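Asks: heads up, no residue letters with this:
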């Protein structure tokens, strides 16, 4: 698609979306009001990392918890990674949390606590990809950058009826977003488009009757808004099997720290059988003894596979384990352990089963 082939339409879209945002911007804790002072770069970076593949509703409370506990990037850098991972528990995609801490350390130690302003320099930070770099440059520093998240992708694909299937269609969508992004106020415009995609141009049942760019929307004119963007057919997810192990004594439960690399790396968790995205676990218990196995107590969906979990409960009175990585955690305070959602589900099932 040639960018200059719809310049007049682009100007109209940009103006209408910008005007709509002034009166309808979402009130979010990491944002500044439309046309107001630029927000804290630390807040923008933190929120953008949290929002990757996660909804605004889920992120709000985590953002507020993080900024209350670690109000500056230097404070976050000084935190223990284990504490950051525990505070992140429940948000998923835990590599983001490890990169978050790594990036905070980098900014604090190598950049004197000051985030770079240029998109190209932001790309050099741990855990910061093309979208995040563009979003920080535009929103935190007022630079003109082309910001395309999932909401914007859907909005722009519909506005211009871009029918090239994803992921190839992303190139055309970015070119179209480039064409409608103004030279001034790119941060507000990007957030305006995000809001449009989240509240009006939704994936199902879009609210076209209140859309400020309905008249400019090619998909609306065709009458098939939900056909865009064109997605490839979904692949069936493989199903993996895992076994978790419940070892309890004196109102304390045995936890282990997962290996630093791999899924849920560095997180506290129940001992398990070495399950992975590419293979089932071996189902062998960590210690010999009497075990009662409860089959398939948890089903959990990851991006590329699903996991069915058995829970094996240790029933011997004598417990012989003294591995360095083991942690005896008070059951009454298990919520403070920061277990990943998958393991928290298993704990919840066991505690409920005992009642």
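Replies: Structure's in. What do you need? Everything quoted here is computed from the prediction, not taken from an experiment.
Asks: make it CA atoms for all contacts and neighbour counts henceforth
Replies: Will do.
Asks: Give me the buried positions along the host helix or strand of residue 87.
Replies: Here residue 87, judged by DSSP states H and E, is contained in helix 81-88. By 16 or more other Cα atoms under 10 Å, the buried positions in helix 81-88 come out as 81, 82, 84, 85, 86, 87, 88.
Asks: can you put the residues you listed in a markdown table and add distance to residue 60?
Replies: Shown next, in a markdown table, are these (distance: Cα to Cα, whole Å):
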| residue | distance to residue 60 |
| --- | --- |
| 81 | 21 |
| 82 | 21 |
| 84 | 16 |
| 85 | 17 |
| 86 | 17 |
| 87 | 13 |
| 88 | 12 |
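Asks: Next one for the comparison:
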């Protein structure tokens, strides 16, 4: 005898209130708490202006998403795994998939950068609590590559037809770090629009990945904080409120013209009241009346910046900025590599 009809569908539901399907999440989420994941999200992720309160309680929502992914969820609906069985007894603050979906859809590229900042800091904290990259002191590998991720919503920011005809994608960059004794660890991620060229943003991205890996490898997570932001608005970052020494290397000329730099240096004095010492290193332009026997680097450096329309100040022009903005140059350290490079050792002219 056999059944004459086949079932239209078969489904299984894990709904016993006394059973736990993913007990392994307990040590995972305890480790996340110990490394300060919730605190980092509260500190860095600000979804201001999101509709219907989608940006509220970002810490609970991010940790719910992380827990769901650790349990195998690969879609918003799958995040309901956190509410199966006795899971709500083990974990508090679990959010429904619909709530988490509204939270994720409120993200813009700027909000994604906030999550990147959380990721970098969490990774260094994780390295302090676990053997994340064993053997990294001898040999480590950094792999950087781009990938295309298909998306379906037409309104999703950055979703475009790119390499794959008729398919909307995002085109993120990913960097992984590993050693001969460890599994790959995602060091950093950078979201990009679907049409972005493979190399777009790669130099800065690689530098960021190497810095993150170096901090974790050398156990400096308690002393080094990586911040991505606007150098012209340091007063907006609480990490700098007690700073006494600041250094800037080979980026000063990017803020020229003269009046912009005078205003910026004045802001440093007012926005950073504890700042006493400032080391500014930059390559200055060769004086116009002494152009004979220029080093090859100087010729290339000045020509390239002239083609870009970027002005390179002379040393006397730098000195006039210091005087006008309330800084005193107590010493100049000249270097020949790169040519015409000086470290200006500055202190507050008012002696504060």
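Replies: On my side now, so go ahead. No experiment lies behind these values; they were computed from the predicted model shown.
Asks: Superposed, what's their TM-score?
Replies: Scored against TM-score structural alignment, normalised by the length of the second structure, the superposed chains reach a TM-score of 0.23; 141 aligned residues with a Cα RMSD of 7.0 Å.
Asks: got the residue ranges for the strands in the stretch 101-250 of the first structure?
Replies: In the stretch 101-250 of the first structure, the strands defined using DSSP state E, counting those that start in this stretch lie at 239-246, 248-249.
Asks: With mean neighbour count and distance to residue 24 of the first structure as extra columns, can I get the ones you listed in a markdown table?
Replies: Output for the strands of the stretch 101-250 of the first structure, formatted as a markdown table (neighbours: other Cα atoms under 10 Å; distance: least, Cα to Cα, whole Å):
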| stretch | mean neighbour count | distance to residue 24 of the first structure |
| --- | --- | --- |
| strand 239-246 | 22 | 43 |
| strand 248-249 | 18 | 53 |
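Asks: Would you mind telling me which of these is nearest residue 344 of the first structure?
Replies: Using Cα to Cα as the measure, strand 239-246 is the one of the strands of the stretch 101-250 of the first structure that comes nearest residue 344 of the first structure, at 11.4 Å.
Asks: and the angle for the helix or strand harbouring residue 347 of the first structure with strand 239-246?
Replies: Using DSSP H and E, residue 347 of the first structure maps to helix 341-354. Counting by axes from the mean of the first three to the mean of the last three Cα atoms, to 10 degrees, helix 341-354 of the first structure lies at 60 degrees to strand 239-246.
Asks: Okay, buried residues for helix 341-354 of the first structure please.
Replies: Neighbour counts using 16+ other Cα under 10 Å place 342, 343, 344, 346, 347, 350 of helix 341-354 of the first structure among the buried residues.
Asks: Which stretches in the first structure count as helices?
Replies: 7-24, 41-51, 56-69, 73-78, 81-88, 95-110, 119-122, 130-141, 150-159, 169-180, 186-199, 218-222, 341-354 (DSSP state H).
Asks: Dump the ones you listed into JSON lines; add distance to residue 248 of the first structure as well.
Replies: Converted to JSON lines, those look like this (distance: least, Cα to Cα, whole Å):
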{"stretch": "helix 7-24", "distance to residue 248 of the first structure": "53"}
{"stretch": "helix 41-51", "distance to residue 248 of the first structure": "34"}
{"stretch": "helix 56-69", "distance to residue 248 of the first structure": "30"}
{"stretch": "helix 73-78", "distance to residue 248 of the first structure": "33"}
{"stretch": "helix 81-88", "distance to residue 248 of the first structure": "21"}
{"stretch": "helix 95-110", "distance to residue 248 of the first structure": "29"}
{"stretch": "helix 119-122", "distance to residue 248 of the first structure": "47"}
{"stretch": "helix 130-141", "distance to residue 248 of the first structure": "43"}
{"stretch": "helix 150-159", "distance to residue 248 of the first structure": "44"}
{"stretch": "helix 169-180", "distance to residue 248 of the first structure": "51"}
{"stretch": "helix 186-199", "distance to residue 248 of the first structure": "45"}
{"stretch": "helix 218-222", "distance to residue 248 of the first structure": "58"}
{"stretch": "helix 341-354", "distance to residue 248 of the first structure": "11"}
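Asks: Those helices: which one's closest to residue 301 of the first structure?
Replies: Comparing the helices of the first structure by Cα to Cα, helix 341-354 comes nearest, at 9.1 Å.
Asks: Who are the packing partners of the closest one?
Replies: Other helices and strands packing on helix 341-354 of the first structure, by 3 or more Cα pairs under 8 Å, 6 or more residues apart in numbering; DSSP states H and E, are strand 291-301.
Asks: Perfect, that will be all.
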